[in-house]
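A.B. asks: any chance you could fold what I've pasted below:
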Amino acid sequence: MPRRSADTRAEIRAVALELFAQRGFEQTSLREIAERLDITKAALYYHFPSKDKLISELFSPLVVDLEAFSVDAVASGPEGMRATLDGYLELCHRHKMLFQGLLRDFGALARLDVLDALVRKRVELDRALVGSDRPADRARAVIAFGGLQDCVVLMAEEPLDSYRTAAVDAALRALLPD
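C.D. replies: Predicted coordinates:
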């Protein structure tokens, strides 16, 4: 694939994200990324000295978005459940290629502490959503958020608006105690 612009670093990120989403982080080599871009492996290393640095940079926007989202979700508390769930679905959709890569390869992210940071933030969100630390309440939050993430990954080819309402409604039902 010939390069389309002068922003090689951005092109590397875009191609890497696509390949990671398709195959996983460990199963994609830097050589494959370089070949797809028709650049040398040395040129790729100039921009990203290791695959770990590339992966970390790809996850940085998700971590930033999740942090900002978390502040809003904690502030709205259980009263803002629908808006929180809809916002989370939107966030997951925006970063769906990363979630696809995550599904294929948790190990690479555990090595980089990315997974720990994401899990800690999710636990915080679970608690904020239900306003409780009780295991039964948190289980409902885990199912609600996890279900939204799964929708985005498993329905990646579908437009978000084709399933948004159904997904948020189902997540809300999971949150309501019997």
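A.B. asks: okay, CA-based contacts and neighbour counts for the rest of this
C.D. replies: Will do.
A.B. asks: helices of the chain, start to end?
C.D. replies: With helices called from DSSP state H, the chain shows them at 8-23, 30-37, 41-47, 51-76, 81-94, 96-104, 106-111, 114-130, 135-154, 164-175.
A.B. asks: can you tell which of those helices is closest to Pro2?
C.D. replies: Shortest distance between Pro2 and these, using CA to CA, is found for helix 30-37: 6.1 Å.
A.B. asks: packing partners of that closest one?
C.D. replies: Judged by 3 or more CA pairs under 8 Å, 6 or more residues apart in numbering; DSSP states H and E, the packing partners of helix 30-37 are helix 8-23, helix 41-47.
A.B. asks: how about those in a markdown table, adding distance to Val168?
C.D. replies: Listed next are the helices and strands packed on helix 30-37 as a markdown table, based on distance: least, CA to CA, whole Å:
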| stretch | distance to Val168 |
| --- | --- |
| helix 8-23 | 24 |
| helix 41-47 | 40 |
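A.B. asks: about what we covered before: quick one: the helices of the chain as TSV, columns for distance to Pro2 too.
C.D. replies: Converted to TSV, the helices of the chain look like this (distance: least, CA to CA, whole Å):
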stretch	distance to Pro2
helix 8-23	11
helix 30-37	6
helix 41-47	14
helix 51-76	21
helix 81-94	26
helix 96-104	22
helix 106-111	29
helix 114-130	32
helix 135-154	29
helix 164-175	36
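A.B. asks: please provide the structure for the following sequence as well, for comparison with the first:
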Amino acid sequence: MTATRRAGSETRAEILRVALELFTERGFEGTSIRDLSEALGMTKSSLYYHFEGKEAIIQALLASRRAEVDELLEWIDGQEPGPELLRRAALRWVDSTGRERILGMRFAHANGPTMARLAAQGGTRGWFDEAITRILGPDAPMPSRLRARMAFDTVSAALFAAQGQPASEADVLAAARAATIALTAPD
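C.D. replies: The predicted structure follows:
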């Protein structure tokens, strides 16, 4: 096997991209380090140079998602508070969804036990609670908070609904956008 030489940051990005695809397709448990190294055209030792193992790869993928949420939080903090802020923030999230985030959501759907374990370790489920509190305030009633959470989770819901359907990513995003608008309509 001939290893492909790349810059360190390019190699890490490629490892994350390929790992996400394989973990989604074969499952986290069903994908070995050997599978990853073969798909990348590198030795296992080269892969271990960049990541200690599969768990470290998942942590890096989650860190990337967390950075996207932090970016959204910064944007929220710079906005004028008001009744339209929830809609604008949730649509910003939906509209910024690209292929990698969709793959991440598909991974989450396909790897329930792994995601449950990560959630128990402080995973992704509560990340939008911070955004919701900043938008609605800490004393917002629970039904309003749940609706806001649903507005941020429309892409995942649309992906779930699209399983087994001939829906494209554009179809999923269009459905998610429409659901976000409906969920954030004034009472």
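A.B. asks: give me the TM-score for these two chains.
C.D. replies: Laid over one another, the chains give 0.77 as their TM-score (TM-score structural alignment, normalised by the length of structure 1), with 177 aligned residues with a CA RMSD of 3.2 Å.
A.B. asks: ok, back up a step: mind putting the helices and strands packed on helix 30-37 of structure 1 into TSV with distance to Phe99 of structure 1 and mean neighbour count?
C.D. replies: Supplementary listing: the helices and strands packed on helix 30-37 of structure 1 in TSV, determined by distance: least, CA to CA, whole Å; neighbours: other CA atoms under 10 Å:
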stretch	distance to Phe99 of structure 1	mean neighbour count
helix 8-23	8	18
helix 41-47	24	14
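A.B. asks: and of the ones you listed, who's closest to Ser56 of structure 1?
C.D. replies: Distance to Ser56 of structure 1, taken as CA to CA, is lowest for helix 8-23 among these, at 10.7 Å.
A.B. asks: what lines up with Leu16 of structure 2 in structure 1?
C.D. replies: Here Leu16 of structure 2 is matched to Arg13 in structure 1, going by TM-score structural alignment.
A.B. asks: again but with Ala179 of structure 2, I slipped
C.D. replies: For Ala179 of structure 2, the equivalent position in structure 1 is taken to be Ala170, counting by TM-score structural alignment.
A.B. asks: need the contact list for the closest residue to its match other than its chain neighbours.
C.D. replies: When the adjacent residues along the chain are set aside, Ala170 of structure 1 lies closest to Ala144, with 7.7 Å between them (CA to CA, 6 or more residues apart in numbering). Contact partners of Ala144 of structure 1, counting by CA atoms under 8 Å, 6 or more residues apart in numbering, are Leu85, Ala170, Ala171, Leu172, Ala174, Leu175.
A.B. asks: what's the farthest-apart pair in these?
C.D. replies: The most widely separated members of the contacts of Ala144 of structure 1 are Leu85 and Ala174, with 11.4 Å between them, by CA to CA.
A.B. asks: ok, the two, which is more surrounded?
C.D. replies: Leu85 (22 against 19; other CA atoms under 10 Å).
A.B. asks: translate the more buried one into the numbering of structure 2.
C.D. replies: Structural alignment places Leu85 of structure 1 opposite Ala90 in structure 2 (criterion: TM-score structural alignment).
A.B. asks: that match reaches Thr180, doesn't it?
C.D. replies: Yes - the criterion here is CA atoms under 8 Å, and Ala90 of structure 2 meets it with Thr180 at 6.8 Å.
A.B. asks: overlap in contacts of these two?
C.D. replies: What both Ala90 of structure 2 and Thr180 touch, as defined by CA under 8 Å, 6+ apart, is the set Ala151, Phe152.
A.B. asks: excluding chain neighbours, what is closest to the spatially most central residue of structure 1?
C.D. replies: When structure 1 is reduced to its mean C-alpha position, the nearest residue by CA atoms, centre = their mean turns out to be Phe99, at 4.1 Å. Distances taken as CA to CA, 6+ apart put Val153 closest to Phe99 of structure 1, at 6.5 Å, once the chain neighbours are dropped.
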